[in-house]
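**Q** Below: sequence and its predicted model.
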Amino acid sequence: MPVFSPSSHHPAPAAECEPGTAPEQQTAVDKALTLLKSLAELDGEIGVSELARRNRMSKSTTFRLLGILQRNDLVDRVGSDYRLGTQLFDIIARGFGADALLLHERLLPHLVDLYELTHETVHLAMLHGTDIVYVNKLHGHRAARSPSRIGACVPAYCTGVGKALLAFDHDAAEAAISAGLPARTEYTLADSDRFRADLRRIRQEGIAYDRQEAVLGLTCVAVPVMGAAGRPVAALSIAGSDRRFDPARFAPALRRVAFEAGRTINAAMVRQAAPTGTAGL
C-alpha cells in the first residue's frame, strides 16, 4: 500500500489569538484546539518546531499537547511529524450522519485501487446541502495544492465531485445557483446559464471536470457513485496539477472503479437496512 504523505509543506501565517487574549493567557484547551485547527489547514504532516512557530507557542508546550492529542487518537505521529488523527474524522463524520462513516469505511479499498491505477490525488466526497464533504482522500508525493481535506466542507458548484453530485440533484443545484456562484478563479462557472449547461452535459455523459475552477493550477475529473435508486450517494475524483495532468486520460479507470464502488456501497446499505438477525443471511 502506498505511503500517503507529501514531501513539502506550504508556509502559513502564525495563528491569531482571540481579541484581548495573549498566548500566555490561553488555557491548555485553547492551545490544543489551536493546534488542531492549524493541523486541519495542512495537506500533510508538520514538525513540532514549525507548528510551535506558526502558533506562537513554546516547543515544549506544543510537544506536550500533541502527546495528549495523540493518546486520544486526535493526532497521528508520522516519524517526527504530526497530522490529524483518524479518530477526529469519526467525530466529524457523525455530524454528517451514518452514511459518511459507511462511505469512509466501505469504499476505502476502491479509493486505494484508484490511487494504484493513477498515482494521483484521489477523493471520495458526499453532498451536504449545497456543499460537498470530503469523506476520504489519498495522495502521494506529487500532490497538487488543493482545498480538499478529510472532513472539510467546500462549495459544490466549483468542484468536480460537487458538480457530479449536483447534476443529479435538481433542488440542491438550484439552491446553489440561488445562493450565488462567486468566482473563485477566472475559470469558475459563475454564470448560471453556463453552470446549468455544464450540469446537463454531466447528466448526459456521467462525468464532471473541474478545470481550475476552485484553485488555480488544479484540475480534476469526477464521476458519481450511483445508489440503488439511480441517484448518486457519493462521488469519486482524480486531481492533479494543470501543468501535467490530463483528466480525460483517467476517465475510463475512474468509471470502472466508481461502478464497483456503487456495487459495494449498495450491498452495504442493504445489509445495514436489514432487520436485526437477518443481515448476512
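**A** It's in. Numbering: from 1, shown residues only.
**Q** CA atoms for contacts and neighbours, from now on please.
**A** OK.
**Q** For the stretch 151-281 of the chain, just list every one of the helices.
**A** With helices called from DSSP state H, counting those that start in this stretch, the stretch 151-281 of the chain shows them at 160-166, 170-179, 192-205, 251-273.
**Q** by contact count, what packs against the third one?
**A** Judged by 3 or more Cα pairs under 8 Å, 6 or more residues apart in numbering; DSSP states H and E, helix 192-205 is in contact with helix 160-166.
**Q** can you do 10 Å?
**A** If you count contacts as 3 or more Cα pairs under 10 Å, 6 or more residues apart in numbering; DSSP states H and E, helix 192-205 packs onto helix 160-166, helix 170-179, strand 208-211, strand 218-226.
**Q** Same check on the second one?
**A** Using 3+ Cα pairs under 10 Å, 6+ apart as the contact criterion, the secondary-structure elements in contact with helix 170-179 are helix 160-166, helix 192-205.
**Q** okay, now the one to match up with it:
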Amino acid sequence: MPRKASTLSVADENPSSGGVAAVDRALSLLTAFRKNDGYLSLVELSERTRMYKSTILRLLASLEHAGMIHKSDDGRYGLGEGVVQLYGVYSSAFSQADVILPVLRALVEKTQESASYHVISGNNRLCLHRVNSPLPISYRTSEGDVLPLDKGSGARVLQAFTGAKGKLYDQIRKDGVVVLDGDRMPDLAGVSAAVFNAHHDFVGAVTLTMPSSRLKPSFREEVLHAAMMLSRKFGYSQN
C-alpha cells in the first residue's frame, strides 16, 4: 500500500472544489517557482510543494511534455516555453479595466463609498478608473480627472512608493496603506493602499473617499484587501 503523507502537500491542503487532484498538484509545481529562481532541484521542489519526489517526477514528465517545464543538463527544472506562450496570449487579451473595475465595484458594494484607481501622470495623479458611491452625499470625480500629487491619501501613497522622503512616507511604505482626514480638503477623508505587479513593481493606488463623518476604522482593512486582491490579479506574490 502507498505511504500516507504525514503532512498534506500544498495542493492537498487547499484543493479545488470539484477539481482534479492531479491537476491541482501539477499547478502547485508551476506556482512553486518564484521571482529570480531560474532552475530548481527536485529537492527544492519537494520542499516547496510538500510532495514526494516520485510524485513530482511523474508530474514533471507531463509538464515537460506540454512545454510547461524545461529540464536543464544538470537535472534541474525551470519554467518552459509553454508558460511564455500562455503569458503572451494573456497579455494580448489583458484589459486593465476588466481587472480593476470589478475590484472597485466590490469595494463600493462593501463600504458604500467611492473607490478609485490612481497612477502618476507627470506632476499630477490621474484617475484611471472610478466607481462612485450610491449614496446621495459623496465626493464625486470621474475617470480621466487629473488631481494634485501633493495632497490626499492617493497622492501620498503614489509619492511614498516613488521615493518621497519623510516620516509619513516611511510609515506608508511600511504599512502599504494610509488613512487621512482633511488632507486635501476639509470634511473629506480618504483611505489608500499600494498595488504591485508580478515583478513587485509599484503600479498604482486604490483609494476610497468619503465625507469625514462616514470614515470607519474598518475601511483601512477593506482597502488593503482590495489592493492585495488587485495586486494578485496583476500577478503579484508575497513569496
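**A** Right, received. Where do you want to start? Only a predicted model underlies this, so the values are computations on that prediction, with no experimental measurement involved.
**Q** List the TM-score for the superposed pair.
**A** The TM-score (TM-score structural alignment, normalised by the length of structure 2) is 0.54; 142 aligned residues with a Cα RMSD of 2.0 Å.
**Q** winner for burial among the helices and strands packed on helix 170-179 of structure 1?
**A** Neighbour counts (mean count of other Cα atoms under 10 Å) averaged over each of those peak at helix 160-166, with a mean of 31.
**Q** Point out the most buried one among the helices and strands packed on helix 192-205 of structure 1.
**A** A comparison of those by mean neighbour count, using mean count of other Cα under 10 Å, puts helix 160-166 on top with a mean of 31.
**Q** so what's Ile172 of structure 2 closest to, chain neighbours aside?
**A** Of all residues not flanking Ile172 of structure 2 in the chain, Val178 sits nearest, at 5.9 Å (Cα to Cα, 6 or more residues apart in numbering).
**Q** So that neighbour sits against Pro217, correct?
**A** No - Val178 of structure 2 is beyond contact range of Pro217, at 11.6 Å (criterion: Cα atoms under 10 Å).
**Q** follow-up on the earlier one: what sits against whichever residue in structure 1 pairs up with the residue nearest to Ile172 of structure 2?
**A** Counting by TM-score structural alignment, Val178 of structure 2 lines up with Ala208 in structure 1. Counting by Cα atoms under 10 Å, 6 or more residues apart in numbering, Ala208 of structure 1 makes contact with 159-165, 167, 198-199, 201-202, 220-224, 235, 237, 247, 251.
**Q** Can you tell me how far Ala208 of structure 1 is from Ala222 of structure 1?
**A** Plainly put, Ala208 of structure 1 is 5 Å away from Ala222 of structure 1 if you go by Cα to Cα, to the nearest Å.
**Q** for Asp242 of structure 1, same thing?
**A** From Asp242 of structure 1 to Ala222 of structure 1 the distance is 15 Å (Cα to Cα).
**Q** Also Phe195 of structure 1?
**A** Phe195 of structure 1 is 16 Å from Ala222 of structure 1, where distance means Cα to Cα.
**Q** same thing with Arg249 of structure 1?
**A** Taken as Cα to Cα, the span from Arg249 of structure 1 to Ala222 of structure 1 is 12 Å.
**Q** Equivalent analysis for Ser49 of structure 1, please.
**A** 38 Å.
**Q** Please apply the same query to Ser241 of structure 1.
**A** To Ala222 of structure 1, Ser241 of structure 1 is 15 Å away according to Cα to Cα.
**Q** what do you get for Lys31 of structure 1?
**A** From Lys31 of structure 1 across to Ala222 of structure 1, the span is 38 Å (Cα to Cα).
**Q** Kindly report the same for His128 of structure 1.
**A** His128 of structure 1 is 17 Å from Ala222 of structure 1, by Cα to Cα.
**Q** before we move on, what about Asp76 of structure 1?
**A** Remark: distance between Asp76 of structure 1 and Ala222 of structure 1 (Cα to Cα) = 29 Å.
**Q** got it, and Glu260 of structure 1?
**A** Look at Glu260 of structure 1 and Ala222 of structure 1: by Cα to Cα, they are 15 Å apart.
**Q** With Ala32 of structure 1 instead?
**A** From Ala32 of structure 1 to Ala222 of structure 1 the distance is 36 Å (Cα to Cα).
**Q** How many residues are close by Arg64 of structure 1?
**A** 12 (other Cα atoms under 10 Å).
**Q** Doesn't it lie inside a helix?
**A** Yes - assigned with DSSP: H, G, I helix; E, B strand; the rest coil, Arg64 of structure 1 falls within a helix.
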